[in-house]
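A.B. asks: model the following, please.
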Amino acid sequence: MKNGFFILENKDDGLFMTIRPAVEGGKQVKVEDVYKYLDNGNVTKYSHANVKKAVEELSVTDTAVTFQLTPKPLDIDIDEQAYVSIATDRMSATVVFYPPTPNGKKMTTQGLIKDILNYKIKFGIDEEFLAGLCIEHEYFTDYVFARGIPLVEGKPAKITYHFNTKPTKKPTINPDGTVDYRKLDNISRVNKGQLIAELQPEVQGSNGKDILGNILKCTVEKHLVLKGDKNCEMTEDGLKMYSKVDGHAKLVSGVVNLSNVYEVKNNVDNSTGDIEYSGNVYIKGNVNSGFSIKAKGDVIVDGVVEGADITCGGQIVLKRGIQGMGSGVIRARGNVVAKFIENARVISGGFIETESIIQSNVSATGDINVGGKKGFITGGTVAAGKGVRAKMIGSPMGVHTNIEVGVSPLKRERYKEIKNDILIKTKDIDKLYPILASFWKKIGNGDLISPQQHDYIKKISATVKQLEKIIKQEKEEAEEIEAEITSGQSATVEVSGTVYPDVDINISGAFFKTKAERSYCKFKITDGVVKVENL
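C.D. replies: Okay, here's the model as predicted:
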């Protein structure tokens, strides 16, 4: 590979230039290269058109082209020239040497370095290489004389968990509309000795530097560590985590929690007494009236729950439902899934999934879905933050039924109180800031401050900090309520079958009472009024 080049020659009838083509993939001569060479040699009165024509002809013929630059010979001496170019990424620089005329001067190392410094190249210059080039080099050839240090990006740390960190917790709906409460993706079970998690540590990169001296900063990768509770066993290098128990795994705020499950093979009755457990509880029989279960994890009951009290920090699954007898209470921070709910109080921090609700007081932060073959709500009060869906609401006998969705009026009132309190406290702070500013100005001026003034300013500072803390907390609470209000406006009541008369529907404070049967309809709020539309 050899680049194209050109030479000058004086003849009797003028100054001539010969341009030779590149070979084997080298760079062709450009018109700009010729112009620059002649201008630097103080050759100004020449035919630009002839230069352009020759270069264009060269690209077609691929053979040397000789043409007249000036009609008369020129008594000139052009010194050897070196042209510097910087790569677009500023990570390298090249120099190309152009030949002198027979009496022209050779390029010196000092002259070359001076030219290079004009390009503000400060880093990565190989001065020894440049000195050698000035002694020996080929013309019209690119020589890389400066290189930067490339930026090396690192690799972020990665944790791989070998259990389901986001279980769906919803039952399987069969093709015939029935709900299979046995197939629940709700517990990530683990075995003793099982690999739970693996850590791939971060690899930090290294900064680079371009030839202009600019630092190229790499991203600082975040350091991660495996975190687990007492039931987790870590390898010495901290890269792998194993289970020390047979049980289940949960990921809570980046910490792996492993817990074995408390299992009752028969009923919860006099033989077991009340149950209180820090993990999950699995009851294979019934839960009799008068007994209670308290669990920090999930509660699963294969049988029927009677007038019992069940409270848990996870979800509750009642495969055969609850016949509360007016005294049964279910409280779950998570979801509640039950075959049926009758004469009971059910409170869910998530959604509720069941096939029927009869004369019960039921509430959920999320949705309440009453489906399956039956899918009816009759009597009592059913309240959901997001929406209620059922096949039938009320009864042909006109049993009074309450349905509430969206944000409650009490929550809206609380929101107004918070916003007003934030406004009052902000005004109080605005009154105190000038006092603090005046004090610090006096300190800056060197004025004497009495002990009483010091104490007074301390009290004001403490008051401001306390007010700011309260305002921050109230703003966070207000944001949460705002989110609930926004979602509450879109809450709906959907009936895929029939809604009967004497059903009260409350959507975020707007009321509607059914006076006639309606089928396949949806209740929603529009401009503050509950409207009904067909599904």
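A.B. asks: hey, let's count contacts and neighbours off CA atoms from now on
C.D. replies: Noted.
A.B. asks: ok, longest helix in the chain?
C.D. replies: Ranked by residue count and defined by DSSP state H, the top helix of the chain is helix 451-489.
A.B. asks: helices or strands up against that one?
C.D. replies: Applying 3 or more Cα pairs under 8 Å, 6 or more residues apart in numbering; DSSP states H and E, one finds that helix 451-489 contacts helix 409-445.
A.B. asks: what's the helix it packs on packed up against?
C.D. replies: helix 451-489.
A.B. asks: another for comparison:
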Amino acid sequence: MDNEERLLERTAETTEASDGYYQIILSDSGVFLTVFPPQGNGSPVREHVILLDLEKRAIKGFDLPVIVRTVREASGLPVRIAPPPPLSAEPEIQVLVGRDRMEATLQIIAPKGSRPVTMDEVLEKIKQVGVTYGLDHAAIQRAFAHPGLKVVCARGLWPTDGQDAYIKYYVDLENKGKPAELEDGRVDFKNLNMFTIVREGDLLAEKVPPTPGTPGIDVLGQPVPPKPGKDILPPLGKNVQMIDNGKIVATMSGQLIITNNKLNVVPVIEINGDVDLSTGNIDFVGNIIVRGSVQAGFLVKAEGDVEVAGTVSGGTVEGKNVCVRMGVQGMNRGYIKATENVVAKFIENATVYAGSDVLVSDVILHSRISAGKRVVVEGRRGLIAGGRVLAGEEIRAKVTGTHLASNTDLGVGINPLLREEYQKLRMEIKKLEFTLEQTQKALGLLRAMDQATMPKDKHEMMLRLTKAQFHLVGQVETMRNRINEIEVAFEEMRHGKIRVRDTVYPGVKIIIGSLVKPIRETLSFVTFYAEDGEIKVGPYK
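C.D. replies: Model (predicted):
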């Protein structure tokens, strides 16, 4: 509608903000009715109120069925109910309230030859419509001084939504099990940060509760409720509890670990000597500290971390993070396996698996190493010689191979453990999907039976199968998510690099993904990487 339109507006005869209301618009193209629905428990607009209004305005020729339908639908959209009325020389004051009631507009329409309006008439009109909050008197004055100018004459106050609950941690969980790195990128093996030890009563975290938010107010003076913040469950695991004001504390001294996103405090086993005949094998749910060495043929296994102050000589050690301060002498028996990192002074004639990094301060000799991310050998000698060293993303050393041209395989973009997990997951999903299909078929047969005459044992079977179905669907979804994570990791491995700070001797074989490059001459200060389907050699960086 153009600037020559004349607009009159009436609200329903209620003062409740939740009541419906209507507007009658008079324009050159006809008389239009807009009906807005009530909110909450408010009252709807009634037809007789509109008919009385039309009678007062002397509007003729309206379509009663259209009015009834428009009131019933209350769509908030203008509907033509009558032809345009004859022009009037009376000025009109138009006040419109937005659908969300957070804004109202004012426009004074003064046809040629009409009398001037007064400010009292303008304010009275605003009052009649019900606009009481957020009046912009400067804007009202502008509209009064300039007939035809449409202004926003009132604005509501928007509510402020509440803040979601969150957990504030008082312990450092990011660097756990990661040796500190020096400024030049080398590993500081004197500061291993292997364990997060807490004592009974220590403050671990705090649950900050959600806030309700701050209500707003619309231009009709009614409150606008905010969206309250969402609550969360506290991450309470074993041996922790929540006390006053949401504070989460340890109820015993021990090692802090996170399992399934929950805080747990588990005890630490300390062996004040060697793991040998005097101790037997050790398999523990928490963390293990061995003050001596692990002797040949013995097993140390932990769901948490393992720290060995001495050596591992032909023994087997498994844990989340494994630190062997004096080194690993594999003796071609036993192995070291960590779901995260392995840290050692040296590794010789050993088999080592790490889900993340293998960090060695001196040498790796004639060993089989597999790391999900990095193998770093950067100590006094920083040597990798003999054997096969594989990493998902990077191998870094000072010297690789020997002047005697000993066979040494270095490979990146390869993670056997991850590949094995990937294949197992795919096979397991196939089995679960077959079981799920059989379960759904059985449920379909049971549901097709007459429920009223179905025996009790069939009802119980249907309940068991329904629960099993939901469990199977959840298992499949979890496995598919893990497969997606592994595929992302495989993609990142394509950019793997092998960096050697000092010397690469002949006899070394460089492997990046499916590409192979034998080294036939001595190289220094180099980086090997894959590009355009071949292994290239660049400067060390």
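A.B. asks: any idea what the TM-score is?
C.D. replies: Once superposed, the chains reach a TM-score of 0.64 (TM-score structural alignment, normalised by the length of structure 1), with 437 aligned residues with a Cα RMSD of 5.6 Å.
A.B. asks: mind listing what's buried along the longest helix of structure 1?
C.D. replies: 457, 460-461, 464, 467-468, 471, 474-475, 478, 481-482, 484-485, 488-489 (16 or more other Cα atoms under 10 Å).
A.B. asks: for F376 of structure 1, state which of those residues is nearest.
C.D. replies: Of all the buried residues of helix 451-489 of structure 1, G488 has the smallest distance to F376 of structure 1: 23.1 Å, by Cα to Cα.
A.B. asks: residues in contact with the closest one?
C.D. replies: When the contact criterion is Cα atoms under 8 Å, 6 or more residues apart in numbering, the partners of G488 of structure 1 are G385, K386, V405, G406, V407, I507, S508.
A.B. asks: got it, and L432 of structure 2?
C.D. replies: By Cα under 8 Å, 6+ apart, L432 of structure 2 lies in contact with L472, V476.
A.B. asks: that one belongs to a strand, doesn't it?
C.D. replies: No - counting by DSSP: H, G, I helix; E, B strand; the rest coil, L432 of structure 2 is located in no strand; its state is helix.
A.B. asks: after the longest strand along structure 2, which helix or strand is next?
C.D. replies: Scanning structure 2 for the longest strand, with DSSP state E as the assignment, gives strand 357-371. Moving toward the C-terminus from strand 357-371 of structure 2, the next helix or strand (DSSP states H and E) is strand 374-377.
A.B. asks: against structure 1, where does that next one fall?
C.D. replies: Strand 374-377 of structure 2 lines up with residues 367-370 of structure 1 when matched by TM-score structural alignment.
A.B. asks: with structure 2 superposed, average distance for that stretch?
C.D. replies: Stretch 367-370 of structure 1, aligned to structure 2 and superposed, deviates on average by 0.6 Å (mean Cα distance after the TM-score superposition for structure 1).
A.B. asks: can you show me the strands along the stretch 51-200 of structure 1?
C.D. replies: Applying DSSP state E, counting those that start in this stretch to the stretch 51-200 of structure 1 gives strands spanning 65-70, 81-86, 92-98, 142-147, 158-161, 171-173, 179-184, 188-190, 195-200.
A.B. asks: aligned against structure 1, show me the partner of Y170 of structure 2.
C.D. replies: Per TM-score structural alignment, Y170 of structure 2 is aligned with H162.
A.B. asks: from T160 of structure 1, how far out is the residue lying closest to that match once chain neighbours are set aside?
C.D. replies: Spatial nearest neighbour of H162 of structure 1, excluding adjacent residues (Cα to Cα, 6 or more residues apart in numbering): I196 at 5.0 Å. Using Cα to Cα, to the nearest Å, we find I196 of structure 1 at a distance of 9 Å from T160 of structure 1.
A.B. asks: neighbour count winner among these two?
C.D. replies: It is I196, of I196 of structure 1 and T160, that has more neighbours when counted by other Cα atoms under 10 Å, with 22 against 12.
A.B. asks: what do we get in structure 2 for the more buried one?
C.D. replies: By TM-score structural alignment, I196 of structure 1 lines up with L204.
A.B. asks: how about that match, what does it touch?
C.D. replies: Contacts of L204 of structure 2 (Cα under 8 Å, 6+ apart): Y169, Y170, V171, K247, I248, V249, A250.
A.B. asks: filter these down to the buried ones, ChimeraX style.
C.D. replies: Buried residues within these, by 16+ other Cα under 10 Å, are selected in ChimeraX with:
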select :247,248,249,250
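A.B. asks: now tabulate the contacts of L204 of structure 2 in a markdown table and tack on distance to E181 of structure 2.
C.D. replies: Conversion of the contacts of L204 of structure 2 to a markdown table gives the following (distance: Cα to Cα, whole Å):
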| residue | distance to E181 of structure 2 |
| --- | --- |
| Y169 | 24 |
| Y170 | 23 |
| V171 | 20 |
| K247 | 33 |
| I248 | 31 |
| V249 | 31 |
| A250 | 30 |
